[in-house]
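Visitor: model this:
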Amino acid sequence: MFDMSRKCNDLSSQSQHIEHKIPGWQPSYLRRRVLILFAVTFCGVLAALEALHHVSQAHDGIASSVKSRHYLWTYGTTAIFTVIATFWSRVEFQVKQRAPWKSMAENPGEASESMLLDYISEMQLASIVKAMGNKHFDMASGVTCSMFLRLLVIFSTGLFSLQMDQVHRSSGPIYPVVGQAVINGNQIAMAQVSLRVMEVCLVLGAWY
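Guide: Now for the predicted structure:
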């Protein structure tokens, strides 16, 4: 009984400490300037994709390329999104880690809704549903954004396609002869489906 009373007192004092700590404290990846940097990054990538799409439409491809360079375009883009997703995973982890303490400080209640609240060990979709039920919208947003970034990585592998030999037709101004020239070169073009899915994910990611 004495041990139980002592534990309750310890929990109460810890809760009071958290109440004073949480409002002025944020984990490093949850600070406002870091989250703004992510939002700016998402918008910058979105603008870059639109610029590349414009070039691809205007010139029937982004650039002439051999097959090996096509792999560089494809997996280079995937690597960029993988790095972004890796950094965002720290945001997701810290928002999950902070959730019990924030809940305890803002609305002390049952241990299952505060100190014993566990989002880290759950599947992402399950943690989103649980967070929405608990009205932990920042937690749900962090995990949802991680899912969008995973989709970005997946669809980025199919963003660029290699178009084969292009055919150009021309007619001479003097002789009524229609000629045909075959250019033995490959053009890197952007796949519309992958591009649009990625743009939606970026817009939602920046909004969340």
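Visitor: make it CA atoms for all contacts and neighbour counts henceforth
Guide: OK.
Visitor: show me what counts as buried in the host helix or strand of R196.
Guide: Of the helices and strands defined by DSSP states H and E, R196 is found in helix 192-207. Residues S194, L195, V197, M198, E199, C201, L202, G205, A206 are the ones in helix 192-207 that count as buried (16 or more other C-alpha atoms under 10 Å).
Visitor: can you tell me what sits against it?
Guide: With C-alpha atoms under 8 Å, 6 or more residues apart in numbering as the test, helix 192-207 has contacts from 38-40, 42-43, 45-46, 49, 145, 148-149, 151-152, 155-156, 158-159.
Visitor: mind doing that once more with 10 Å?
Guide: With contacts defined as C-alpha atoms under 10 Å, 6 or more residues apart in numbering, helix 192-207 is touched by 35-36, 38-47, 49-50, 53, 141-142, 144-160, 208.
Visitor: just stretch 49-61 next, same as before
Guide: 43-45, 47-48, 62-63, 159-163, 166, 186-192, 195-196, 198-199.
Visitor: how distant is it from the center of its chain?
Guide: In terms of C-alpha atoms, centre = their mean, to the nearest Å, the centre of stretch 49-61 is found 23 Å from the chain centre.
Visitor: may I see the buried residues of it?
Guide: Neighbour count says stretch 49-61 has L49, H53, V55, S56, G61 buried, by 16+ other C-alpha under 10 Å.
Visitor: now the residue nearest the centre of the chain. Nearest residue, chain neighbours left out?
Guide: By C-alpha atoms, centre = their mean, the chain has its centre lying nearest to L149, at 2.7 Å. Sequence neighbours aside, A85 is the residue nearest to L149 in space, at 5.6 Å (criterion: C-alpha to C-alpha, 6 or more residues apart in numbering).
Visitor: let's compare: structure for the following, please.
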Amino acid sequence: MTTLLTLCNVGHCFGPHTVLRGVNFTLDAGRCVVLTGPSGTGKSTLARVMTGLLRPQEGRVELNARRVGFVFQEPRLLPWRTALQNVLLPCDERNPKMKGYALEMLEAVGLANAASLLPGELSGGMRQRVSLARALAVRPDLLILDEPFTGLDGALREDMKALIERLVQAGQSGAGMSVVQVAHHQHDILRHASVQFRLEHGALTVEQGRLL
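Guide: A predicted model of the protein is given here:
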């Protein structure tokens, strides 16, 4: 089985505050895992380390995924670009097929009619769904979800979870993606997650095995 991500003895501090210490983690292709823990313990920091957005002060990170999608807690959309243009940001816009796929992703998150709207014309929940469509538009081998359902009501949350879970199932059959989900609430956790990790006091431990 292909290993997409490996962390070996990773440590990181912000000033005198240690947020990660001796973190070891391995993610194989087609797996979905969840990262939980108290607020402010470094879950988002660890997610950024996993993707190379943050270089840890200690340890080693090996990222073998060809394409990585990242959904942040905040949408992080460019205000002068339309929803469609924001989805296309990480894509090769010279590829004529990418626009069609980006539109498919907007339709998948329920925003087919919002492609030409600017972020300022969208609600918070709509902006978050554009962010999810943008992460999926790169057809990621690895998808990092940092509390991606912030601002979504119950019905929309379940719809977005179902969308991601369908892609995870495809990954388990060898054609989709792996997922690391940062979650604060149990009702946000993807049903197909195989392992639940807990980050507390800088240490990462396995909290729960099979979640199915």
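Visitor: quick one: TM-score?
Guide: For this chain pair, the superposition-based TM-score is 0.25 by TM-score structural alignment, normalised by the length of structure 1; 97 aligned residues with a C-alpha RMSD of 6.0 Å.
Visitor: before we move on, the earlier item: buried subset of the contacts of helix 192-207 of structure 1?
Guide: If we count by 16+ other C-alpha under 10 Å, the contacts of helix 192-207 of structure 1 have these buried: 38-39, 42-43, 45-46, 49, 53, 141-142, 144-160.
Visitor: what about these, which are in strands?
Guide: F160 (DSSP state E).
Visitor: Three-state assignment for S170 of structure 1, please.
Guide: Put simply, S170 of structure 1 is strand when judged by DSSP: H, G, I helix; E, B strand; the rest coil.
Visitor: what about it, distance to N186 of structure 1?
Guide: Going from S170 of structure 1 to N186 of structure 1 by C-alpha to C-alpha, to the nearest Å gives 20 Å.
Visitor: and if you look at A105 of structure 1?
Guide: A105 of structure 1 is 60 Å from N186 of structure 1, by C-alpha to C-alpha.
Visitor: so which elements touch the longest helix along structure 1?
Guide: For structure 1, the longest helix by residue count, based on DSSP state H, is helix 67-106. For helix 67-106 of structure 1, the packing partners by 3 or more C-alpha pairs under 10 Å, 6 or more residues apart in numbering; DSSP states H and E come out as helix 2-21, helix 32-58, strand 63-65, helix 124-133, helix 137-156, strand 160-163, strand 186-190.
Visitor: what's the nearest residue to Q180 of structure 1 if we skip its chain neighbours?
Guide: Closest to Q180 of structure 1 by C-alpha to C-alpha, 6+ apart is R169, at 4.8 Å.
Visitor: over to V61 of structure 2?
Guide: Computed as C-alpha to C-alpha, 6+ apart, the closest residue to V61 of structure 2 that is not its neighbour in sequence is L7, at 4.7 Å.
Visitor: separation between that neighbour and T26 of structure 2?
Guide: 6 Å.
Visitor: shared neighbours, the two?
Guide: With C-alpha under 10 Å, 6+ apart, L7 of structure 2 and T26 have common neighbours E62.
Visitor: quick one: the helices in structure 2?
Guide: Per DSSP H, structure 2 carries helices over the ranges 43-51, 83-87, 96-108, 124-137, 154-172.
Visitor: these: which one's closest to F14 of structure 2?
Guide: helix 43-51 (10.2 Å; C-alpha to C-alpha).
Visitor: flag every buried residue along the closest one.
Guide: K43, S44, T45, L46, A47, R48, V49, M50, T51.
Visitor: got it, and stretch 163-179 of structure 2?
Guide: I164, E165, L167, V168, Q169, G171, Q172, G176, M177, S178, V179.
Visitor: the fourth one reaches C32, doesn't it?
Guide: What it means is V168 of structure 2. Yes - here V168 of structure 2 lies in contact with C32, judged by C-alpha atoms under 10 Å, at a distance of 7.0 Å.
Visitor: still on that earlier bit, as JSON lines, the helices of structure 2 with distance to L143 of structure 2 would be great.
Guide: Converted to JSON lines, those look like this (distance: least, C-alpha to C-alpha, whole Å):
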{"stretch": "helix 43-51", "distance to L143 of structure 2": "10"}
{"stretch": "helix 83-87", "distance to L143 of structure 2": "15"}
{"stretch": "helix 96-108", "distance to L143 of structure 2": "15"}
{"stretch": "helix 124-137", "distance to L143 of structure 2": "7"}
{"stretch": "helix 154-172", "distance to L143 of structure 2": "9"}
